[in-house]
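Q: Sequence plus the predicted model coming up.
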Amino acid sequence: MSNKIKNNGITLIPFWKKILYSLISLLCLFIMMFVVFLSWRDFMSLVNLKEKVYFSWRVFFISFGFPISFHLLFSIMYACFSDSPRPYRGRVVNFLAWIFFVALLLSVPVSLYVDNKLKYSGYITCSKKSLIAPNEYVKNSKLCN
């Protein structure tokens, strides 16, 4: 027989695993918040039309894909401490899932539109430093590093 205690068909998680799962979730949350902060910083450079603008499809996708990821991490932590899984249904989850899929579908067309709009406004594209870096648009070619 397994050493796991079952309560109404639900396997109870030992306390040390709850703490471990919560710490891993918090670490993932902090990493996600850092990535979203960087994405929003790049997004705000586009909104303010600064001398240097950073934008790509990933900036748009990460910015609007964060809410569902945050909800999933919160649900994991909730399930650890309440010993009952949180249902993944309801208006909030449906709304967050729609935001995620709309962002997924719109990320590439919005990126292409922003690229054309910035080039039409007089911005030039700098060469990329890496494949995963967002596109860098500048008004003056001397600003390219």
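A: All right, it came through fine. Numbers count the residues shown, from 1 in each chain.

Q: hey, let's count contacts and neighbours off CA atoms from now on
A: OK.

Q: helices and strands around the helix or strand that contains residue 62, which ones?
A: Taking DSSP states H and E as the criterion, residue 62 maps to helix 57-82. Applying 3 or more Cα pairs under 8 Å, 6 or more residues apart in numbering; DSSP states H and E, one finds that helix 57-82 contacts helix 15-47, helix 91-120.

Q: Use this one as the comparison:
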Amino acid sequence: MPRWDKIIVSIFFLILFIVIGILVYGYTISLFLMEDIIIFSEPIVMLTLGVPLVIYTCFAMTIEFFLGVKSIVFMSLMTFNKLIMRYLVYLGLAGVLLSFPISFVVNIFLLDEGYKTCDKISWLSPTTYVKELSFCNNKKALNK
């Protein structure tokens, strides 16, 4: 693959995973702010803790392909690469291992706080917690 193709592909994946990170963190922030409608599930926990690893990897690839291996930015990035990657991998593994218990605890906490769950479309869809069941039928409120 030519160098410019690698640059374009790495920039594409960097932008893609940044957008995914923003969407996932939106769900997590709604949980912390205790909004009227909260969408939460196990994959959201995994993605919340795993996206930094993917974004860092895509960022490093973009720097390598765009500036080259001999650039000062890439050399300084690679100085701390093992340390950064080690902790990001630990964070990602923690997300995989802790996703089920965290999801279980969040479910109990939200139900104790008076939230109700909407009916799910499928068993894979995330659970939607609402303060009033009338929000379940309001598609505009769910898609905000």
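A: Thanks, I have the structure now. Everything numeric here is computed off the predicted structure, so don't read it as measured data.

Q: Which one of the helices and strands packed on helix 57-82 of structure 1 lies nearest to residue 77 of structure 1?
A: helix 15-47 (5.6 Å; Cα to Cα).

Q: Have a look at how far, on average, the very next helix or strand once past that closest one is from structure 2.
A: Once helix 15-47 of structure 1 ends, the next helix or strand along the chain (criterion: DSSP H and E) is strand 52-55. Aligned to structure 2 and superposed, strand 52-55 of structure 1 gives a mean residue distance of 0.8 Å (mean Cα distance after the TM-score superposition for structure 1).

Q: and strand 52-55 of structure 1, how far out from the chain's middle?
A: 18 Å (Cα atoms, centre = their mean, to the nearest Å).

Q: I would like the range of structure 2 that aligns with it, please.
A: Using TM-score structural alignment, the residues of structure 2 aligned to strand 52-55 of structure 1 are 37-40.

Q: tell me the contacts of the nearest residue to residue 131 of structure 2 once chain neighbours are set aside?
A: Ranked by Cα to Cα, 6 or more residues apart in numbering and with sequence neighbours excluded, the top spatial neighbour of residue 131 of structure 2 is residue 115, at 4.7 Å. By Cα atoms under 8 Å, 6 or more residues apart in numbering, the contact list for residue 115 of structure 2 reads 129, 130, 131, 132.

Q: from the residues you listed, which would you call buried?
A: 129, 130, 131 (16 or more other Cα atoms under 10 Å).

Q: now, which of those residues lie within strands?
A: 129, 130 (DSSP state E).

Q: Near residue 36 of structure 2, how many other residues are there?
A: 15 (other Cα atoms under 10 Å).

Q: Can you find the partner of residue 138 of structure 1 in structure 2?
A: Residue 138 of structure 1 maps onto residue 130 in structure 2, by TM-score structural alignment.

Q: burial count for the nearest residue to that match once chain neighbours are set aside?
A: The shortest distance from residue 130 of structure 2 to any non-neighbouring residue, by Cα to Cα, 6+ apart, is to residue 37 (4.7 Å). By other Cα under 10 Å, the residues close to residue 37 of structure 2 number 23.

Q: Now that residue 37 of structure 2 has come up, it's in contact with residue 131, right?
A: Yes. Residue 37 of structure 2 sits in contact with residue 131 when judged by Cα atoms under 8 Å, with a separation of 6.9 Å.

Q: picking that back up, quick check: the gap between the match of residue 138 of structure 1 and residue 112 of structure 2.
A: From residue 130 of structure 2 over to residue 112 of structure 2 the distance is 12 Å, taken as Cα to Cα, to the nearest Å.
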